[in-house]
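J.: Just need the structure, nothing else, for what follows:
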Amino acid sequence: MKLFRFDESVGRKIDKFGSKNIIITPIIKILERHIDIIQVSSMHMNPEGLIWGHEAPVPQLFIVVAGEGFISGRDKVRVPIQAGQVAFWESGEWHEVVTDKGMNAIVIESDQLMPEELLLKEVIQ
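T.: From the prediction side, this is the model:
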């Protein structure tokens, strides 16, 4: 057995797009012919954390495992999100994430994501 860490002490800061108080720790990346097939990361958003609005380069799942905050999509309307909920953004979709108190999430990025096939539908937007 091997044991690994993915907490914020082993991650790196993200300030791209004007983001703040964000630490990301890549967990796994699967490549095929040097092209990303899927990437899974842990995201630690400290209080007053912000992932500044930008377009998703590929479809993304944002799986909240602790804390709470707000997400927005192309309409730029902030919607609350908390532990146990998942946001999904299509490739090219503008999105933003913000938290006042802090939030931790697992982020999965892949052009092969189809969350509707397995997740119970609780459409937030």
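J.: From now on I want contacts and neighbour counts done on CA atoms only, so please keep to that.
T.: Noted.
J.: mind listing what's buried in the strand ranked longest in the chain?
T.: Criterion DSSP state E: the longest strand present in the chain is strand 35-55. Using 16 or more other CA atoms under 10 Å as the test for burial, strand 35-55 gives 38-47, 49-55.
J.: I'd like to know which elements it is packed against.
T.: The contact analysis (3 or more CA pairs under 8 Å, 6 or more residues apart in numbering; DSSP states H and E) places strand 35-55 against strand 20-32, strand 94-99, strand 103-109.
J.: could you give the angle of it to strand 20-32?
T.: 150 degrees (axes from the mean of the first three to the mean of the last three CA atoms, to 10 degrees).
J.: Could you also give me the structure for this second sequence? I'd like to compare it with the first:
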Amino acid sequence: MQLLNFTKDKAKPVLNYNSIFTTYNKIIKTETPTNFGFIYVEANGLVGRHEAPVPQLFIVIEGEGWVQGKSDEKVKLQMGEAVLWEKGESHVCGSQKGFTAIVIQSVELQI
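T.: Okay, the predicted model is just below:
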């Protein structure tokens, strides 16, 4: 499990296109088919333990929750924070308050 951070303070300024007060965080670059989706976990919700069928990038965009990889240690995540699970990696996630996350799945993730 690789923890990542996409919060605003990690973004780089956009200097092209006469942009003003704009920053950007690249998430991934792929050359193979990629699935992008939202997942909504309600208060006291849980996504049960399973193995990632392909590498999965999980980015919290609202609310807060937790993830677990192979260990029993719960790692808290909030808006802008992310986790990358490798293919076959067992994981589980949940939340007491609820969260929304973007899930990106592809056989090739270049972060």
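J.: what's the neighbour count on the nearest residue to Pro13 of structure 2 once chain neighbours are set aside?
T.: Excluding the flanking residues, the one nearest Pro13 of structure 2 by CA to CA, 6 or more residues apart in numbering is Thr23, at 4.3 Å. Residues lying near Thr23 of structure 2 (other CA atoms under 10 Å) number 14.
J.: can you list contacts of the biggest strand by length in structure 2?
T.: Taking DSSP E as the assignment, the strand of structure 2 that covers the most residues is strand 56-68. When contacts are defined by CA atoms under 8 Å, 6 or more residues apart in numbering, strand 56-68 of structure 2 is touched by residues 6, 74-87, 91-106.
J.: wait, isn't Arg12 of structure 1 in contact with Asn21?
T.: No. Using CA atoms under 8 Å, Arg12 of structure 1 is not in contact with Asn21; the gap is 10.7 Å.
J.: When these two are compared, which one has more neighbours?
T.: More crowded of Arg12 of structure 1 and Asn21, by other CA under 10 Å: Asn21, with 17 against 14.
J.: Is it correct that the more buried one is in contact with Met45?
T.: Yes. With contact defined as CA under 8 Å, Asn21 of structure 1 reaches Met45; the gap is 5.9 Å.
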